[in-house]
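J.: this is the structure alone, sequence omitted:
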């Protein structure tokens, strides 16, 4: 257990144990940046950021991000997120990725439940936002099932039209606003 987990109430620690067998939820550390970058790269779906950005993310946004660790301590999946500065009750989920060998076990949903439970316990949480490109069925299912589990509404609108991306060929990013989120009981 990490120091971050030890600081959480005992009931939340127990909820974190509801991960797929052999995995545990943890806060990312800078040393996880390279593994998180590799998982993102190997997903073949995510926009891959620089390896440097993942190191910074693990340092500066560890409180609003999570990793799933295998028995060897290595990340098997992750979610990066941040709190919107102008909406301190809103968690923006930046990226979600699960290692190929861990897919199909419900890990992404467990990570999302664990992260939102962690953020809610530490600072309160009313909404979750994320963007999803059209046709990313796995992400659509992940976030709509999360909303159903928590009795929350989902609002969708195009946040960034394809023409805004300077590199061309990028699909629009559709904003999913999920909330209000009720008590996070898992």
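T.: Nice, thanks for sending it over. None of these values were measured; they are calculated from a predicted model.
J.: hey, let's count contacts and neighbours off CA atoms from now on
T.: OK.
J.: okay, and residue 130 sits in which element?
T.: Using DSSP states H and E, residue 130 sits within strand 127-132.
J.: next, the buried residues of the helix or strand following that strand.
T.: Helices and strands here follow DSSP H and E; after strand 127-132, the next one along the chain is helix 137-149. By neighbour count on 16 or more other CA atoms under 10 Å, the buried set for helix 137-149 is 139, 140, 143, 144, 146, 147.
J.: might you report the residue contacts of the second one?
T.: Same thing as residue 140. Applying CA atoms under 8 Å, 6 or more residues apart in numbering, one finds that residue 140 lies in contact with residue 132.
J.: tell me how far residue 162 lies from residue 50.
T.: For residue 162, the distance to residue 50 equals 21 Å [CA to CA, to the nearest Å].
J.: okay, these two: which has more neighbours?
T.: Counted by other CA atoms under 10 Å, residue 162 and residue 50 do not tie: residue 162 has more neighbours, with 16 against 9.
J.: the strand holding residue 130 packs against which elements?
T.: Applying 3 or more CA pairs under 8 Å, 6 or more residues apart in numbering; DSSP states H and E, we find strand 127-132 packed against strand 87-98, strand 173-179.
J.: what sits up against it?
T.: With CA under 8 Å, 6+ apart as the test, strand 127-132 has contacts from 89-94, 139-140, 159, 173-181.
J.: mind checking the helices and strands packed on strand 127-132 for the one nearest to residue 126?
T.: Closest approach to residue 126 among those (CA to CA): strand 87-98, 5.3 Å.
J.: please enumerate residues in contact with the closest one?
T.: Outside strand 87-98, the residues that touch it by CA under 8 Å, 6+ apart are 39-40, 43, 46, 64, 76-84, 107-108, 116, 123-131.
J.: how about stretch 25-33?
T.: By CA under 8 Å, 6+ apart, stretch 25-33 touches 1-2, 4-5, 16-17, 19, 51, 54-59, 62-63, 65-69, 74-75, 111, 114.
J.: next up, a structure to set beside the first:
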């Protein structure tokens, strides 16, 4: 599905020029893995998990495609799912944009586009995500999203460092849950 600017309410950001929002396909999994890997900030999941995500959670995820690219490879993505215990809550799993497309508001437009699409299909009253302390870009993305949609932000540590397995790379930072809502969609 490609969202045209007229499909989105005024408070939703439009896609930057030359890009379109789309539903991910299994063939996009490798590109999502590469974008996540190149971000150097996300926890990189297995390549297999990105393939599964594009198959099983395509309805609650989006990709951005460069309209000038004949192959239509993704240049950014937002993956998410509706929480089984809270079916009115969209949990955003990962947000990443290829380095060549950063600084254009693409992540925010993708987040708005995903929320608009999911809200057309079901009642969504909140968005959740986790952010590691010090990830300023993600903190700004989600707090500005909340402000655009007239929602409050509650923060609490969801998973402390001790919840994660020991790694040769050192301890995992805590994951702070950002609960955004109620949304005015």
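T.: Perfect, thanks for sending it. The structure displayed is predicted, hence computed values, not measured ones.
J.: which ChimeraX command selects the buried ones in the contacts of stretch 25-33 of the first structure?
T.: ChimeraX command restricting these to the buried ones, with burial defined by 16+ other CA under 10 Å:
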select :5,16,19,51,54,55,57,58,59,62,63,65,66,67,68,69,75,111,114
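J.: which of the contacts of stretch 25-33 of the first structure fall within strands?
T.: Counting by DSSP state E, the contacts of stretch 25-33 of the first structure place 66, 67, 68, 69, 75 in strands.
J.: out of those residues, the closest to residue 101 of the first structure would be?
T.: Using CA to CA, residue 75 is the member of these that sits closest to residue 101 of the first structure, with 11.7 Å.
J.: please name the nearest non-neighbouring residue to the most centrally placed residue in the second structure.
T.: Compute the mean C-alpha point of the second structure, and by CA atoms, centre = their mean the closest residue is residue 78, 2.9 Å away. Distances taken as CA to CA, 6 or more residues apart in numbering put residue 95 closest to residue 78 of the second structure, at 4.4 Å, once the chain neighbours are dropped.
J.: with residue 109 of the first structure instead?
T.: residue 142 (6.3 Å).
J.: same thing with residue 64 of the second structure?
T.: Distances taken as CA to CA, 6+ apart place residue 21 nearest to residue 64 of the second structure, at 4.7 Å, with adjacent residues excluded.
J.: how many neighbouring residues does the one you found have?
T.: For residue 21 of the second structure, the neighbour count with other CA under 10 Å is 26.
J.: before we move on, what about residue 30 of the first structure?
T.: Neighbour count for residue 30 of the first structure, taken as other CA under 10 Å: 14.
J.: before we move on, what about residue 157 of the first structure?
T.: 11.
J.: now it: how far from residue 132 of the first structure?
T.: Separation of residue 157 of the first structure from residue 132 of the first structure (CA to CA) stands at 10 Å.
J.: is residue 13 of the first structure in a helix, a strand, or coil?
T.: What DSSP: H, G, I helix; E, B strand; the rest coil gives for residue 13 of the first structure is helix.
J.: now for it: which residues touch it?
T.: Neighbour list for residue 13 of the first structure: 5, 6 [criterion: CA under 8 Å, 6+ apart].
J.: separation between it and residue 24 of the first structure?
T.: As defined by CA to CA, residue 13 of the first structure lies at a distance of 10 Å from residue 24 of the first structure.
J.: now swap in residue 120 of the first structure and tell me
T.: Plainly put, residue 120 of the first structure is 19 Å away from residue 24 of the first structure if you go by CA to CA.
J.: just residue 39 of the first structure next, same as before
T.: Applying CA to CA to residue 39 of the first structure and residue 24 of the first structure gives a distance of 17 Å.
J.: nearest spatial neighbour of residue 54 of the first structure, skipping sequence neighbours?
T.: Distances taken as CA to CA, 6+ apart put residue 33 closest to residue 54 of the first structure, at 5.0 Å, once the chain neighbours are dropped.
J.: that's a helix at that neighbour, yeah?
T.: Yes. Under three-state DSSP, residue 33 of the first structure sits within a helix.
J.: what's the local residue count around it?
T.: Neighbours of residue 33 of the first structure (other CA under 10 Å): 21.
J.: state the distance from it to residue 157 of the first structure.
T.: Distance of residue 33 of the first structure to residue 157 of the first structure, computed by CA to CA: 31 Å.
J.: over to residue 101 of the first structure?
T.: Distance of residue 101 of the first structure to residue 157 of the first structure, given as CA to CA: 33 Å.
J.: ok, residue 46 of the first structure next?
T.: Separation of residue 46 of the first structure from residue 157 of the first structure (CA to CA): 20 Å.
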